[in-house]
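J.: Sequence and predicted model, in that order:
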Amino acid sequence: MSKKQYNLTWAKIGNGSGFRLNSSFFKDNPQFQQASGAVEVIGPDTLLVRLNPQSPEPSEDELILSLFLDFVTKQALLAPETELEAYTEAMAKEDEELIAGVELDN
């Protein structure tokens, strides 16, 4: 992660006001273009800025997998004593044996 600092200046924006970053920030960090976020005041002269980059729309497969994992997680949390099982070294060894020699395509 880059430790480069970027200058910002106060600016009147429409009927409001805000801070303006140099375009070099967005050239160096294109993931933050059109991002939303929040600012938290953590000291008299210190702000914490959290930016939420826009992520591309998930594919149908990613969406279905995400919904399935959400469902499984919710079910496990509703009854952890019956739904959750510790992952043991023996299980890990068995899994490693199952996938030994398998090659993945990019």
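T.: Noted; the coordinates are in hand.
J.: Please count neighbours and contacts with C-alpha atoms only from this point.
T.: Fine.
J.: And the helices in the protein?
T.: Here the chain has its helices, by DSSP state H, at 23-28, 60-78, 80-83, 89-99.
J.: Out of those, which is closest to residue 41?
T.: With C-alpha to C-alpha as the criterion, residue 41 lies closest to helix 23-28 of the helices of the chain, at 21.5 Å.
J.: List the buried residues in that closest one.
T.: Within helix 23-28, the residues scored as buried using 16 or more other C-alpha atoms under 10 Å are residue 25.
J.: Reformat the helices of the chain into CSV and put distance to residue 8 next to each item.
T.: Below are those laid out as CSV (distance: least, C-alpha to C-alpha, whole Å):
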stretch, distance to residue 8
helix 23-28, 10
helix 60-78, 37
helix 80-83, 49
helix 89-99, 50
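J.: Second structure follows, compare the two:
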Amino acid sequence: MSVLSKGNKQHVSLAQVIIHHLEVLILDEPTCGLDPNQLIDIRTLIKKLGQDKTVIPSTHIMQEVETICDEVIIINKGKIVANATIEELKAQNKTNSLEEVFRKLTN
């Protein structure tokens, strides 16, 4: 795989997951370093996989979270400080910004 681009490596990794029919996928920074086209492709694939699998992306990019997630767990110093839908978190914190919620709960 060393001759593949980062985006193609991401695609191959996700293809391996699909082939093995895993029920739970944990993805660490799944779109890090991708070009805009690859970013859209991977986000679309992750959303599709999430229709019948549990997909857990680990990322600090709140825009990414808002694009591919329905529910969010925010962990600060090893403790869960939030576990809700994006809309619930925004409403609870009286903001339209998930990034603002994250900053508030992790400072």
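T.: Structure's in. What do you need? Just so you know, these numbers come straight off a predicted model, no measurement behind them.
J.: Need the TM-score from the superposition.
T.: For this chain pair, the superposition-based TM-score is 0.22 by TM-score structural alignment, normalised by the length of structure 1; 50 aligned residues with a C-alpha RMSD of 5.4 Å.
J.: Once you drop chain neighbours, what's closest to residue 37 of structure 1?
T.: Among residues not flanking residue 37 of structure 1 along the chain, residue 51 sits closest, at 4.3 Å (C-alpha to C-alpha, 6 or more residues apart in numbering).
J.: and the one you found, how many residues sit next to it?
T.: 15 (other C-alpha atoms under 10 Å).
J.: ok so, going back, of all the helices of structure 1, which one comes closest to residue 46 of structure 1?
T.: helix 23-28 (19.2 Å).
J.: Tell me the helices and strands packed up against that closest one.
T.: Secondary-structure packing of helix 23-28 of structure 1 (3 or more C-alpha pairs under 8 Å, 6 or more residues apart in numbering; DSSP states H and E): no helix or strand packs against it.
J.: What separation do you get for residue 10 of structure 1 and residue 17 of structure 1?
T.: Applying C-alpha to C-alpha, to the nearest Å, the value for residue 10 of structure 1 to residue 17 of structure 1 is 7 Å.
J.: and what of residue 94 of structure 1?
T.: 60 Å.
J.: ditto for residue 66 of structure 1
T.: For residue 66 of structure 1, the distance to residue 17 of structure 1 - C-alpha to C-alpha - is 39 Å.
J.: which of these two has more neighbours?
T.: Comparing residue 66 of structure 1 with residue 17 by neighbour count (other C-alpha under 10 Å), the higher total belongs to residue 66, at 13 against 10.
J.: For residue 83 of structure 1, see how far away that one is.
T.: Residue 66 of structure 1 sits 19 Å away from residue 83 of structure 1, going by C-alpha to C-alpha.
J.: What of residue 8 of structure 1?
T.: 51 Å.
J.: Understood, closing this out.
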